[in-house]
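Asks: next input, structure requested:
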Amino acid sequence: MSILVGAVLVVLVLALLAYIFTRDSLRKYDLPEGQRFSPADANAVAASAAAVKALNKRLRDASGPLEKMPWSERIHSMRETMDTFFAGADTSSVVTPVDAAGVPAEWVVAPGADCSRRFLYIHGGAFMAGSSKGYRVLTDKLSEITNSAVLAIDYRLMPENKRLDSVTDCRISYDWMLENGPQGPDSFAPTAVFVAGDSAGGNLTLALLAWIRDTRRAAPNAALALSPVTDARFVSPSIRGNLDSDVILRPLAKRLAWVPGFLVGLAARYMAGHNASDPVVSPLLGDLAGLPPILVLASDCEVLRDDGRRYVNKAVEAGTDASLMLWDNVPHVWPIFYHDLPEAAEALEQVDRFFERHS
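Replies: The predicted model follows:
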């Protein structure tokens, strides 16, 4: 009898966990879809498909082996791959390493860029990989198209550090950037300030915006989030729905897809290294009113598509000027592949127009 009672209690506890950790109260933010972009004609469609196919093969060759590696080896390999993937790309900016109040960083300044316009860039990499060096191909382009000095930071990574350490480093860097330019402290008073990040860096960007608002700091003119993580609970429909079509994130998301529904919340808490429902790590779950203009870009076939969609729709409901732009059949954070994909150049053109409107 006691065994039966114990079994019933276990079932009830599991059912309670399933309810607590897998309920999804944000489905109402799955619509509207956002502005969609597709090739204009048959020739463009064919050219795009060929370019995407070639890039996806290169990405699979780079990330495919990760699926079979032990976790510790996987992290090391991820870091090496991200730091060297664009090693041969041409850039024209002057790169200057700096110490941003204890946070390693570098100024990336395109020829002729206005250093009174400052742009904080927060790289992606699942909070465990990525670096300012590995992202120079993108920060160089952002400095050029936004006519600004880009401060690319190297926030502390997991698992050597806590998840919230990355949040702290972004806050410190933002404050430092307001008071320092490429020529030194108070060299130019900022005439415009921007913030952007991709994937994990998109998460940190959106969390930073809420902190800036809540602490009454000088807000950026506008912010950009490329394929951001907005809900660390991993309950957005595309997390599982787009698993097979996401070439880049599949090696990381595949393990989560096998987690039983009632354990997703526990797995999410473990992966976040913090309460996954805290808006500090899940900006979607916070107050999205009173934020600066925000542009979110996402691919229709990536696992984080609905993280971005839900964030924008909730932000618009709260009165924030936010917009979502979706592209078909492109990889996660595709604007960084502007040397390879016509859609990346198109996306960067939209980014340029967005920041120009809010300068």
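Asks: make it CA atoms for all contacts and neighbour counts henceforth
Replies: Will do.
Asks: ignoring the adjacent residues along the chain, who's closest to the residue nearest the centre of the chain?
Replies: Computing the C-alpha centroid of the chain and ranking residues by C-alpha atoms, centre = their mean puts residue 199 first, at 2.0 Å. Excluding the flanking residues, the one nearest residue 199 by C-alpha to C-alpha, 6 or more residues apart in numbering is residue 228, at 4.1 Å.
Asks: to compare with the earlier structure, here is another sequence to fold:
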Amino acid sequence: MTNTQLSGTVPRQARARATLLGYAMRALRTLPRPVQRAVLNGATAGELPPVAEFVRMLEVAGAMPDPGPTHAELLARFPELAAVEVSEPAIEGVPARLYRLPGGDPEAALVWVHGGAFVQGTLRMAEAHWTGLSLAARGIPVLSLDYRKALHGVCYPAPSDDVLTGWRWAVSQPDLLGVPAARMHLGGASAGGNLAAGVAKRLRDGEGRPPASVVLAYPVLHPEISGWDAAALAAIRDRPGAVYFSPAWVRDLSAHYAGAAGPADPYAFPGLGDLVGTPPTLIVNCEADTLRRSGELYAEQLRAAGVSTSVHLLPGAPHGTLNEPFTDAGLRTVDLLAAWLRRPAT
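Replies: Have a look, this model is predicted:
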């Protein structure tokens, strides 16, 4: 696939196929949630469509159906979440949700960014909503941010700028988050982890107050992934229910997301360039996830730069554990995030 195709030109036959899939996804959103789950869960294993086709499909669909649990289903499984107050603060150009328990004296707060391969995801997805509810129920306020997706010609730095705007708003509103700016942390999952780490680097380099720490769940931090042999890749690709990002797909998505900045930009891909001065960082990797190599490499780079770094591996877990609230791996991920945020300041 060429860069020209990734910038928006799709061969005619592929464009027609992607357009048809887009309309199918749009129709699927109108069907009952169990039907959406059955269709999407049966289509997750194996190779993803080429990036240009995937982007075209999403541009037509408007948004992908969300097969995750509803709010009511989350409360039925986790009744303690009902105590959390959820509001939608007005941040210019950046949709957001604020999760807090009434009263209390929080020790830390988290500004959180969901994933979605830079091209999809919403504040309603479990990775955003359940994470916010779960941490807030444990006494950790969460500001969950949305951002512009890399669709319809949008690319870096627009999503990064949105996260930066949300972070700057948070540190200017300590009363709303319940903690001073010095106790606010910045984090994200998957592509959201990329955005959080990239913004943390921008803040380190003078664009605002750095976070107390950086919190990353199964992040992608480099424009390419390496270190996998064919057998290991095939095992992830063929695993039922797993999300499989091939090295070629990650490379093409990176070129699409980076746009004119190019995939060598150290803020678009925070695993590139100097990491000295990065705040303390937590990284949670999933074993059955090709992006794990990026998280592992980033941890090595941080430690070499003298950054306090904590790394955890979820054995056997596929990518996206925070989108699976009813699994042991999903619960373990939230536990790790909460424990990190509650640790004594150093």
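Asks: TM-score for these two?
Replies: Remark: TM-score between the superposed chains equals 0.73 [TM-score structural alignment, normalised by the length of the second structure]; 290 aligned residues with a C-alpha RMSD of 3.2 Å.
Asks: and the longest strand for the second structure?
Replies: Longest strand in the second structure, counting residues (DSSP state E): strand 309-318.
Asks: and the residue nearest to the centre of the first structure, what's its match in the second structure?
Replies: Correspondence of residue 199 of the first structure to the second structure, assessed by TM-score structural alignment: residue 190.
Asks: return the residues in contact with its match.
Replies: Going by C-alpha atoms under 8 Å, 6 or more residues apart in numbering, residue 190 of the second structure touches 114, 115, 116, 117, 216, 217, 218, 219, 220, 320.
Asks: let's see that with 6 Å instead.
Replies: For residue 190 of the second structure, the contacting residues are 115, 218, 219, 220, by C-alpha atoms under 6 Å, 6 or more residues apart in numbering.
Asks: what subset of the residues you listed is buried?
Replies: For those, burial is judged from neighbour counts taken by 16 or more other C-alpha atoms under 10 Å, and it is met by 115, 218, 219, 220.
Asks: restricted to helices, list those.
Replies: When DSSP state H defines the helices, the subset of those inside them is empty.
Asks: thinking again about what came up before, just the contacts of residue 190 of the second structure now: which is nearest residue 235 of the second structure?
Replies: Nearest to residue 235 of the second structure out of these is residue 218 (C-alpha to C-alpha; 18.2 Å).
Asks: what residue in the first structure is paired with that closest one?
Replies: Here residue 218 of the second structure is matched to residue 227 in the first structure, going by TM-score structural alignment.
Asks: what range in the first structure matches the very next helix or strand once past the longest strand of the second structure?
Replies: Counting by DSSP states H and E, the next helix or strand C-terminal to strand 309-318 of the second structure is helix 328-342. Aligned by TM-score structural alignment, helix 328-342 of the second structure falls on residues 342-356 of the first structure.
Asks: and that stretch, what's buried?
Replies: Those would be 342, 343, 344, 345, 347, 348, 351, 352, 354, 355, for stretch 342-356 of the first structure by 16+ other C-alpha under 10 Å.
Asks: just put these in JSON lines and tack on distance to residue 209 of the first structure.
Replies: Listed next are these as JSON lines, based on distance: C-alpha to C-alpha, whole Å:
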{"residue": "342", "distance to residue 209 of the first structure": "31"}
{"residue": "343", "distance to residue 209 of the first structure": "28"}
{"residue": "344", "distance to residue 209 of the first structure": "25"}
{"residue": "345", "distance to residue 209 of the first structure": "27"}
{"residue": "347", "distance to residue 209 of the first structure": "22"}
{"residue": "348", "distance to residue 209 of the first structure": "22"}
{"residue": "351", "distance to residue 209 of the first structure": "18"}
{"residue": "352", "distance to residue 209 of the first structure": "20"}
{"residue": "354", "distance to residue 209 of the first structure": "17"}
{"residue": "355", "distance to residue 209 of the first structure": "16"}
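Asks: re the thing from before, residue range for the longest strand of the second structure in the first structure?
Replies: By TM-score structural alignment, strand 309-318 of the second structure lines up with residues 322-331 in the first structure.
Asks: repeat that for stretch 15-31 of the second structure.
Replies: Mapped onto the first structure using TM-score structural alignment, stretch 15-31 of the second structure spans no residues at all.
Asks: name the residues of that stretch that are buried.
Replies: Neighbour-count burial for stretch 15-31 of the second structure, counted by 16+ other C-alpha under 10 Å, picks out 15, 18, 19, 20, 21, 22, 23, 25, 26, 28, 29.
Asks: again with stretch 92-111 of the second structure
Replies: Using 16+ other C-alpha under 10 Å as the test for burial, stretch 92-111 of the second structure gives 94-101, 106-111.
Asks: in strands, which of those fall?
Replies: Among those, the residues falling in strands (DSSP E) are 96, 97, 98, 99, 100, 109, 110, 111.
Asks: and those, which two are furthest apart?
Replies: Spanning the widest gap among those are 96 and 109, at 14.7 Å by C-alpha to C-alpha.
Asks: residues touching residue 317 of the second structure, list them.
Replies: Counting by C-alpha under 6 Å, 6+ apart, residue 317 of the second structure has contacts 286, 287, 288.
Asks: how about the helices of the stretch 201-350 of the first structure, start to end?
Replies: For the stretch 201-350 of the first structure, the helices defined by DSSP state H, counting those that start in this stretch occupy 237-241, 250-257, 264-272, 305-317, 342-357.
Asks: one more: the stretch 1-150 of the second structure?
Replies: 3-6, 12-28, 33-41, 51-61, 71-77, 126-137.
Asks: the first one aligns to what range in the first structure?
Replies: Matched against the first structure by TM-score structural alignment, helix 3-6 of the second structure finds no partner residues.
Asks: give me the contact list for stretch 299-318 of the first structure.
Replies: Here stretch 299-318 of the first structure makes contact (C-alpha under 6 Å, 6+ apart) with 29-30, 229-230, 236, 238-239, 242-243, 245-246, 284, 288-289, 298, 322, 326-330, 332.
Asks: in PyMOL, how would I select the buried members of these?
Replies: Command for PyMOL that selects the buried part of those, burial taken from 16+ other C-alpha under 10 Å:
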select buried, resi 29+30+229+230+236+238+239+242+243+245+246+284+288+289+298+322+326+327+329+330+332
